[in-house]
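# this is the structure alone, sequence omitted:
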């Protein structure tokens, strides 16, 4: 091709690039969250705000409530270019970059303060790992915690060892870690939990309080241990090919608005969690408080399962960083 031909080809390519930019970008976002859930409402608000910020050039088209499939399906569709992105839970995120799953070590993180500090330190590494897989993290979210519900009062690991715990399917390493810790887990899908509780196949489970309330599962297991099992961490990710099509001048304000939305989503979730707990208590739930001196026994039990997870569910390097940072946080708190 001569010089004139190359120039013509470049001009045509530039024309179509500019035309696409002027026409705007539609990014299809999938989520398992229902349309009227806090996540669903937050995504709708973000869609409106991004449309305003970009002067109509970036539009989100939302597919809530598993319309786009489960999280594995969504990740695959983003890689294929069928979806532009997805709002994922921790389980979905680990399918992209498994070191994120270190945040879900049972009884590893005690409270919001520890979680916030850990995320601040580890997010850059997580985001870099996710970007290497072709995804851009737009927003992180923390949406409360998972708690333990049972038919009998539970405050110590010994109280749990004779129970049959409903355990999510598709997590063989985590299930084995619980077994190594001395607990009896029964693989069971959430859709079958009520039947399993009513039949006696299981007599305990761990879920976020909002889900325990909305599904009425607490009616079959009316005791809750207030010790936090693990945090609910999620993120909105967008496929790199879609993110790179967004004009540079819009990206920073879009990210800023997403961070603001994350803060509001957290506050809304905590409020709804408290309301769910109040409602369940009014309808027969008893909450059992774990004393500070009882916490180490839970952590020691969980530690027995670490040999199953470290180097398999997540890397040894990230686990060492996780434990080092946690130790620093707790020493600073105790010393300050």
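Sure thing, it's come through. Since the structure is predicted, the reported quantities are computational estimates derived from the model, not experimental observations.
# could you use CA atoms for every contact and neighbour count after this?
Fine.
# now do the end-to-end distance for stretch 99-116.
Length of stretch 99-116, first residue to last, C-alpha to C-alpha, to the nearest Å: 17 Å.
# count of residues packed around residue 45?
If you count neighbours by other C-alpha atoms under 10 Å, residue 45 ends up with 13.
# what comes up buried for the one helix or strand it maps to?
Assigned by DSSP states H and E, residue 45 belongs to helix 38-53. Across helix 38-53, burial judged by 16 or more other C-alpha atoms under 10 Å covers 38-40, 42-43, 46-47, 49-51, 53.
# over to stretch 91-111?
Result for stretch 91-111 [16+ other C-alpha under 10 Å]: buried residues 91-94, 96-110.
# just those residues: which are in strands?
Per DSSP state E, strands hold no members of these.
# helices - which of those residues land there?
91-94, 96 (DSSP state H).
# correct me, but residue 85 touches residue 26?
No. In this structure, residue 85 is not within contact of residue 26 by C-alpha atoms under 8 Å, at 10.8 Å.
# pick out whichever of these two has more residues nearby.
Per other C-alpha under 10 Å, whichever of residue 85 and residue 26 has more neighbours is residue 85, with 30 against 14.
# residues contacting the more buried one?
Residue 85 makes contact with 27-30, 74-75, 78, 236-239, according to C-alpha atoms under 8 Å, 6 or more residues apart in numbering.
# which residues of the stretch 51-200 of the chain fall in strands?
58-63, 85-88, 135-150, 164-167, 184-187 (DSSP state E, counting those that start in this stretch).
# in CSV: those, plus distance to residue 208.
Output for these, formatted as CSV (distance: least, C-alpha to C-alpha, whole Å):
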stretch, distance to residue 208
strand 58-63, 23
strand 85-88, 16
strand 135-150, 4
strand 164-167, 14
strand 184-187, 18
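# of those strands, flag the one that's most buried.
strand 85-88 (a mean of 28; mean count of other C-alpha atoms under 10 Å).
# how far does that strand sit from the chain's center?
On the basis of C-alpha atoms, centre = their mean, to the nearest Å, strand 85-88 sits 10 Å off its chain's mean C-alpha point.
# for comparison:
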């Protein structure tokens, strides 16, 4: 009896020492999604992403969160997409360059010489995005929300009114860009291919002196400090959004998937609604610092749109089925 009592006592003592999972520990364990972006720390984009993350944590009671790698520390967008494909990252915020690495028809929302107002892009996206998103799922990615990166303006160190004025420019072309290099089939210039993280250095050394960018991006990445002139007319509206690996998305619980989807739509929609205001605030800030605005005449606008249509006709077959391109382009005529 004494031996049995001693064994029972030892077993009970060992049981007390064993690490015990508290009730519901699996439910409170936090799942972290790694998310890469070129947006600099402290920028308006990062503040929006941080707010999105707080809402995800709140609605999942801390069981799901995003971990951001900002400022391009994970590489330019093609590298980020490769890392998501290989499982080294879960998600990312990308522009059309990154979207084209996933599913090239996403570029129909950024056809050159087509969309000059946010309302046109929004209408095209409302009609065509479900079809585009299904194609992205087929490539192993899921769209969490569409963004308007901003209307692209021409920045330079001289007045540029028409495409022919670009002949003396050292024009930045983004590495892996599908559309912009075609411009130089029709316009004389000196294009220089650089990744986004290389642009600031290229401007500082004079390797490039002309670039297309949304004003808010030019300010956030400090590019605008190396330009003296900005065209007042948008050449195109740049689009993008947040994507996640379909594999990662399917590994979440149904409740987590719902929260991620709903909050993604909510916060990206808010960002799109605020894009125009943020753009104007950036332009005002640049003007206060001495930026000169080049005013386009109606003839200038006509010249840019004509070249844009030439580029569109040349690249359309590389982007998507001609019928899809035509459907998207129709919204730019409204």
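Thanks, I have it. In this text, all values refer to a predicted model and were calculated from it rather than measured experimentally.
# circling back to that earlier point, what's the closest of the strands of the stretch 51-200 of structure 1 to residue 292 of structure 1?
Among the strands of the stretch 51-200 of structure 1, the nearest to residue 292 of structure 1 by C-alpha to C-alpha is strand 135-150 (16.6 Å).
# how about that closest one, aligned to which bit of structure 2?
Across structure 2, the stretch matching strand 135-150 of structure 1 (TM-score structural alignment) is residues 141-156.
# on that earlier part again, for the ones in helices among the buried residues of stretch 91-111 of structure 1, please prepare TSV with the additional fields distance to residue 210 of structure 1.
Converted to TSV, those look like this (distance: C-alpha to C-alpha, whole Å):
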residue	distance to residue 210 of structure 1
91	18
92	20
93	22
94	23
96	27
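# relative to residue 167 of structure 1, which of these is nearest.
residue 91 (13.8 Å).
# map that closest one across to structure 2 for me.
With TM-score structural alignment as the criterion, residue 91 of structure 1 matches residue 97.
# same thing with residue 60 of structure 1?
Match for residue 60 of structure 1 (TM-score structural alignment): residue 66.
# so its match touches residue 51, yeah?
No. Using C-alpha under 8 Å, residue 66 of structure 2 makes no contact with residue 51, being 10.8 Å away.
# buried residues in the lengthiest helix in structure 2?
As assigned by DSSP H, the longest helix anywhere in structure 2 is helix 254-288. For helix 254-288 of structure 2, the neighbour count (16+ other C-alpha under 10 Å) marks 256, 259-261, 263-265, 267-269, 271-272, 275-276, 278-279, 282-283, 286 as buried.
# got the contact list for residue 159 of structure 2?
229, 294.
# and for residue 41 of structure 2?
Per C-alpha under 8 Å, 6+ apart, neighbours of residue 41 of structure 2: 70-71.
# tell me how far it lies from residue 218 of structure 2.
Applying C-alpha to C-alpha, the value for residue 41 of structure 2 to residue 218 of structure 2 is 15 Å.
# now residue 307 of structure 2: which helix or strand?
Residue 307 of structure 2 belongs to helix 298-319, assigned by DSSP H and E.
# what's around residue 81 of structure 2, how many residues?
Residue 81 of structure 2 has 29 neighbouring residues, counting by other C-alpha under 10 Å.
# which non-adjacent residue is nearest the equivalent of it over in structure 1?
Using TM-score structural alignment, the equivalent of residue 81 of structure 2 in structure 1 is residue 75. Spatially, and ignoring its direct neighbours in sequence, residue 75 of structure 1 is nearest to residue 86 (7.3 Å; C-alpha to C-alpha, 6 or more residues apart in numbering).
# and for residue 221 of structure 2?
Residue 221 of structure 2 sits nearest to residue 40 (C-alpha to C-alpha, 6+ apart), 7.2 Å away.
# ditto for residue 196 of structure 1
residue 202 (5.7 Å).
# who are the neighbours in contact with the one you found?
Neighbouring residues of residue 202 of structure 1 by C-alpha under 8 Å, 6+ apart: 163-166, 186, 196.
# quick one on the thing from earlier: ok, now which ones touch the match of residue 60 of structure 1?
32-35, 53.
# what's around the aligned partner of residue 298 of structure 1 in structure 2, how many residues?
In structure 2, residue 298 of structure 1 lines up with residue 304, judged by TM-score structural alignment. Applying other C-alpha under 10 Å, we find 20 residues neighbouring residue 304 of structure 2.
# pull out the buried residues from stretch 162-176 of structure 2.
Buried residues in stretch 162-176 of structure 2 (16+ other C-alpha under 10 Å): 162-163, 166, 169-176.
# residues contacting the counterpart of residue 269 of structure 2 in structure 1?
When structure 1 is aligned by TM-score structural alignment, residue 269 of structure 2 is paired with residue 263. Applying C-alpha under 8 Å, 6+ apart to residue 263 of structure 1 gives the contacts residue 141.
# let me see the contact set for residue 272 of structure 2.
Counted by C-alpha under 8 Å, 6+ apart, residue 272 of structure 2 has contacts 147-148.
# average offset of stretch 113-123 of structure 1 relative to structure 2?
Aligned to structure 2 and superposed, stretch 113-123 of structure 1 gives a mean residue distance of 1.1 Å (mean C-alpha distance after the TM-score superposition for structure 1).
# quick one on the thing from earlier: so the residue nearest to residue 75 of structure 1 touches residue 33, yeah?
No. If you go by C-alpha under 8 Å, residue 86 of structure 1 and residue 33 don't touch, sitting 10.6 Å apart.
# gap between residue 122 of structure 2 and residue 332 of structure 2?
Applying C-alpha to C-alpha to residue 122 of structure 2 and residue 332 of structure 2 gives a distance of 10 Å.
# my error: substitute residue 46 of structure 2 in the last question.
For residue 46 of structure 2, the distance to residue 332 of structure 2 - C-alpha to C-alpha - is 30 Å.
# that's all I had, so thanks and see you.
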